[in-house]
Every structure is written in C-alpha cells, then in structure tokens.
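> no FASTA, just this:
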C-alpha cells in the first residue's frame, strides 16, 4: 500500500450528517457548490464529514486544508447553509494562499472513511475505529466519505498534512493517532503523503524506514527529476539531511476482486526503490 495515497493538495471538508449515497458528495450538496470546486485547477478533493452520532446539523462546519508536503495551513468556519459555501475562495486556496475567511486551525483533524454505500469495507472496518478514537481526549475525529483506497481499509487521513494511514484496526488506529499527536509517524501504517506524487511518497517512506526518522515535521524539501527508463530521481531533505532516491514503477499486478461486498476489481503496480543515498553536506 506504500505510495498509494491519492494526489491532493487542497482538501475541502463540509459537514453533512447523511445519509451518504454512493455518489456523495455529488447528489448531496448543491450542484453550484460542487461545480465550483470541480472547476478549480489543481489537486483538490471534496469530502463530506460528520460526527458519528449527529442526525441534524444547524450550522455545518467547513474546513479548508492545504499542504504542498513541507508547508501547510488549515482554516475552519460554519455556514448558515450549503449554498453560501460556493463563495469560498477555492481557486486561491488551491494555489496555496491562506484565506482570511474563517479561523486558523492548529489542531490536527483525523478523518476516518466510513462511506459504506461506496464500499462496505469502509463502514464495517471504519466505524469501530471511530469508536476507538473517540476515547482519546482532545482528538478531533470525524467520519468522512470516500478518500480512495477501499482495498486498504480502514483508512484515516490526517489534516492539514494530508497523511494517509491504512490497514488499521481499533488498536492500531489508536496508536497511530496517539503517535501523531506526539509528533511521530507510524511507518507500519503510513500509506503516503497526498501532497506528493507517488514516487515522492515512495521516496519519503524509504528514507524514513532506512533512517528511523519519524518526526511528523521533519520533511523540509522535495524535488523530482524524470530520468531514463521511467525512473524518477527524488531528492529530499529530512531532518537537515539530504537524500537522493531512484524510484520506478514495477510491473502491473493482475486485477483482483476487492471490497467486502463491492464485487469490483482493481489492478495496480508497486513502486520500487532502486537506490537510496545520503548526499554529503556542502
């Protein structure tokens, strides 16, 4: 599952108590709002969130979270209705410009996919995780719609960093959240950092695994250069150390059935690290 996080830099989270159909957020929010977000250029993802026991919402909460992998910000607010959210500055936010709208949010948000109409695994495996995380004092935990990777359920995305943690159970999810709140990443369940490309995600995971550097905020710089034979050269500075990693896509795996009751099939490739070297300090 390493390096399989869907590419996203701007996250648009909107509170909606459900029910969530298979198509959600489409078919739930006003079409003008959805169209506005879908028209934005860049890596943008719209996600519905809810508290597990909420049945109605008088003033829905919204969250805008952006990260390019090394920098990030998050803003939040409430609305009197969904229509007014279409006026949020999505275009400039997607470019990384933090708006004046709402209030800055410095507490990490943990979104757990429980979108059962999309894939039953997400509900069956995700909801026990929400219950387990609700016992952690101060953790901002929400259920959310599809965030990608049903076959890796249960899935958590941590914002504003855009970190995916997957193949979780109640106890491992608690450990991931507790570690993150203490400033550390759980590499065993880290699927990837959504702000980076998949080769970049593979490179970060490889460097952290090789060095044992797990500080959440240790990543300082990332650059990518295509090379011969579909190899991507990724340079990263992590904890003031610079590394060069050569990453390539492996051969496609055969399609296989996945999901608790979805009946769907999926095929994908692994990302292979050909080399990893630490560069000398100049």
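Arrived safely. Please read all numbers here as calculations on a predicted model, not as lab measurements.

> rest of the way, CA atoms for contacts and neighbours
Noted.

> for the chain, what's the longest strand?
Assignment by DSSP state E gives strand 241-252 as the longest strand of the chain.

> the helix or strand that that strand is followed by - contacts with which helices or strands?
Downstream of strand 241-252, the next assigned helix or strand under DSSP states H and E is strand 256-258. Judged by 3 or more Cα pairs under 8 Å, 6 or more residues apart in numbering; DSSP states H and E, strand 256-258 is in contact with strand 264-266.

> helix or strand right after the strand it packs on?
Heading towards the C-terminus - elements assigned by DSSP H and E - strand 264-266 is followed by strand 269-278.

> okay, now the one to match up with it:
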C-alpha cells in the first residue's frame, strides 16, 4: 500500500512526512560517543570561520565527522542560565560498555583560552582527558534535552523546533530545580521528522513532536504507548534493532530504560542494503537493573508498506517512497 498526499501547499519536509504517516522509528543516529560543545550562534559558515574560538570547534567537528561513527559532534547554543562567561561547556557522553542502559557523562567547563589545546588533545586521544581534570564538573545527574533548531541545515528545524525548545525551556527546565537542562542544538539527523529532540543520558531520539506530548516525555508518568509515534529510536542500536527495541519498550514500560541491553542483526534481506531491506532478523540481549534476570528477545522485522516523504524542505524537492516496517514473531527467552 502506498500513501501519498499532494505537496502543492507545503514546503516543509516534516509537514509532508507527518501528513503521510511516515514512522520515525529506526532513524536514531548510532555511535560510540557524543561530543556536545557550546558554540555561539549563528552557526553560519562566515561566523564559524571568523570567530577564532568557533573556528577551533568547527575544525574539531570536521575532523570527527571524517571518522567512521566513533564520536559524533553536536553544537549547543549558550544559555544565559547554564553558561559561564569566558568558558565553553563540553559534554562528553560515551558508551560505558557494549551492553548498557545509558551513556556515561564527563562534563567540562574549559576556559576559552584552552579550546585549541582541548581540541588537539581530543583529536589525538579522546579516551584520555586527564590533563583537563581541573575543569571537570561534578556529576549531578542532570538530564539534557537537545532540541534541533538548526535552520541553516533545513528550515523545518527552526520553524518547528524553536517553539518546542521554548516550551520545554520555560515550562520544564525552569521548574526542574537544576535537574533538567534544555538546549538549542545543531543538526541531529532526519529533519523530515522535525521537531527533533535528543534525550541524554538515555540516548533516545524523538521526532514529529507536539507540544501536548512533551509532559509525558519529560515526566515519564504516563504509559509509553502515548509516545510510540514520536520515537525515532535508541542510539545504542542500529536501525532494525531500534525497531524491535521500541516494541519491547512498549511492553515493558518505563522500567525498560534501566535495563542493560544490546542488539544485533543476525540475518537480513541479501538483495537490498540496510536502509532499504525488506526484512531483518534481530536479537536483543537484556539484563535487569538488579542483575537478577538475563535473557534475549528474537524478532523478525518486515516491510509492510510504503509512504511518500520529503527529505529536504523546498518547493522543488521531489517526493520519495520509503518503506515502513513492523515487528513480527517477537519471542523472549530467559537465561
């Protein structure tokens, strides 16, 4: 079955995607670590190159982008409440191990005069930042929500992302007694799902967000089923494992976030590549928070439909067909 709606009256890619029912699951970026750094707006090429501090950050990000999925960079806009004059806040989130529940964090406040030194050290040995231990911040178990408002990449991100950022910043972060920070961030992929959000340290990606659903996402006090259509996936797994992980999460509820887990594709459609496969078989291993229960889920993911989407905003952009997937034959075994 193919669903299509006219793009005559729409220029935003996310409007087309949402109207045609494109499921965002499986679109979360996957990596071993995230480097999140403050960078003053605007994030234009001219500004990034003309400002010496921003240029150092920009060059570091370029070097990381050239490396295959080891560390992914994200810029965040300084905030009058969170930021410290003369310093750059750096959040370094890493997988603590292959089988894990959430990313571990190191947070630094680096003097601007040392940004070049930090960039060089991080490029050479990101696993060894001991020379910057004096700038390490205490781990206060702060949750960071990064909302993409990067209109220079796609106008949908600024048009739809900024109101979501404002609501979260004013309604939730402001009343969280310092336990929640909300940031404007640079591109985090898949702008056809704008407004998009990255939730750390859990590592969950969200898309097609609506103001009415934000309290459920932040407070986690309603059934997770309310969030099904907004979930892009968990960044600890790749595409097809993300699709299965959502189904498990919907069964297990919010406690699933505390389970250590890992996933792998054990068989896949040999005709198509990963992003266009007709089917895949997935195994997800899990361990309960108290280590009392271990087991595995096995599932088959199959394409069942196509919808039309727009990958970039603009009147002249072509609509493209994308496969939609569902989980079949989900079984659970306990060791």
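Received it, and whenever you're ready, just let me know what you need. Note that the coordinates shown come from a computational prediction; the quantities given were computed from them, not determined experimentally.

> overall similarity of the pair, as a TM-score.
Once superposed, chain against chain, the TM-score is 0.81 (TM-score structural alignment, normalised by the length of the first structure); 276 aligned residues with a Cα RMSD of 3.5 Å.

> circling back: now for the longest strand of the first structure, which elements pack on it?
helix 198-211, strand 231-238, strand 269-278.

> give me the buried positions along that strand.
By 16 or more other Cα atoms under 10 Å, the buried positions in strand 241-252 of the first structure come out as 242-249.

> what's the average distance of that strand to the second structure?
Compared with the second structure after fitting, strand 241-252 of the first structure deviates on average by 4.4 Å (mean Cα distance after the TM-score superposition for the first structure).

> what about the strands in the stretch 101-250 of the first structure?
For the stretch 101-250 of the first structure, the strands defined by DSSP state E, counting those that start in this stretch occupy 103-104, 109-113, 140-144, 156-159, 163-165, 190-193, 219-226, 231-238, 241-252.

> okay if I get those as TSV plus distance to residue 59 of the first structure?
Below are these laid out as TSV (distance: least, Cα to Cα, whole Å):
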stretch	distance to residue 59 of the first structure
strand 103-104	15
strand 109-113	19
strand 140-144	16
strand 156-159	21
strand 163-165	28
strand 190-193	31
strand 219-226	36
strand 231-238	41
strand 241-252	45
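
> where do the helices sit along the stretch 1-150 of the first structure?
For the stretch 1-150 of the first structure, applying DSSP state H, counting those that start in this stretch gives helices covering 31-38, 90-94, 120-133.

> just send the ones you listed back as JSON lines, with distance to residue 166 of the first structure too.
Below are the helices of the stretch 1-150 of the first structure laid out as JSON lines (distance: least, Cα to Cα, whole Å):
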{"stretch": "helix 31-38", "distance to residue 166 of the first structure": "26"}
{"stretch": "helix 90-94", "distance to residue 166 of the first structure": "26"}
{"stretch": "helix 120-133", "distance to residue 166 of the first structure": "10"}
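
> so which of those gets nearest residue 229 of the first structure?
Smallest distance to residue 229 of the first structure across the helices of the stretch 1-150 of the first structure (Cα to Cα): 32.1 Å, for helix 90-94.

> check which helices and strands that closest one sits against.
So helix 90-94 of the first structure, by 3+ Cα pairs under 8 Å, 6+ apart, packs with strand 61-67.

> now for the strand it packs on, which elements pack on it?
Right, strand 61-67 of the first structure is packed against strand 10-15, strand 72-78, helix 90-94 by 3+ Cα pairs under 8 Å, 6+ apart.

> please repeat the previous calculation with a cut-off of 10 Å.
strand 10-15, strand 44-50, strand 72-78, helix 90-94, strand 103-104, strand 156-159 (3 or more Cα pairs under 10 Å, 6 or more residues apart in numbering; DSSP states H and E).

> and the ones you listed as TSV, adding mean neighbour count?
What follows is these, written out as TSV (neighbours: other Cα atoms under 10 Å):
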stretch	mean neighbour count
strand 10-15	23
strand 44-50	22
strand 72-78	19
helix 90-94	20
strand 103-104	15
strand 156-159	24
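
> for the ones you listed, which one sits closest to residue 223 of the first structure?
Of those, nearest to residue 223 of the first structure by Cα to Cα is strand 72-78, at 17.2 Å.

> where in the second structure does that closest one align, residue-wise?
Counting by TM-score structural alignment, strand 72-78 of the first structure falls onto residues 103-109 of the second structure.

> quick one: the helices and strands packed on strand 61-67 of the first structure as JSON lines, columns for distance to residue 272 of the first structure too.
Formatted as JSON lines, these follow (distance: least, Cα to Cα, whole Å):
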{"stretch": "strand 10-15", "distance to residue 272 of the first structure": "27"}
{"stretch": "strand 44-50", "distance to residue 272 of the first structure": "27"}
{"stretch": "strand 72-78", "distance to residue 272 of the first structure": "28"}
{"stretch": "helix 90-94", "distance to residue 272 of the first structure": "30"}
{"stretch": "strand 103-104", "distance to residue 272 of the first structure": "38"}
{"stretch": "strand 156-159", "distance to residue 272 of the first structure": "24"}
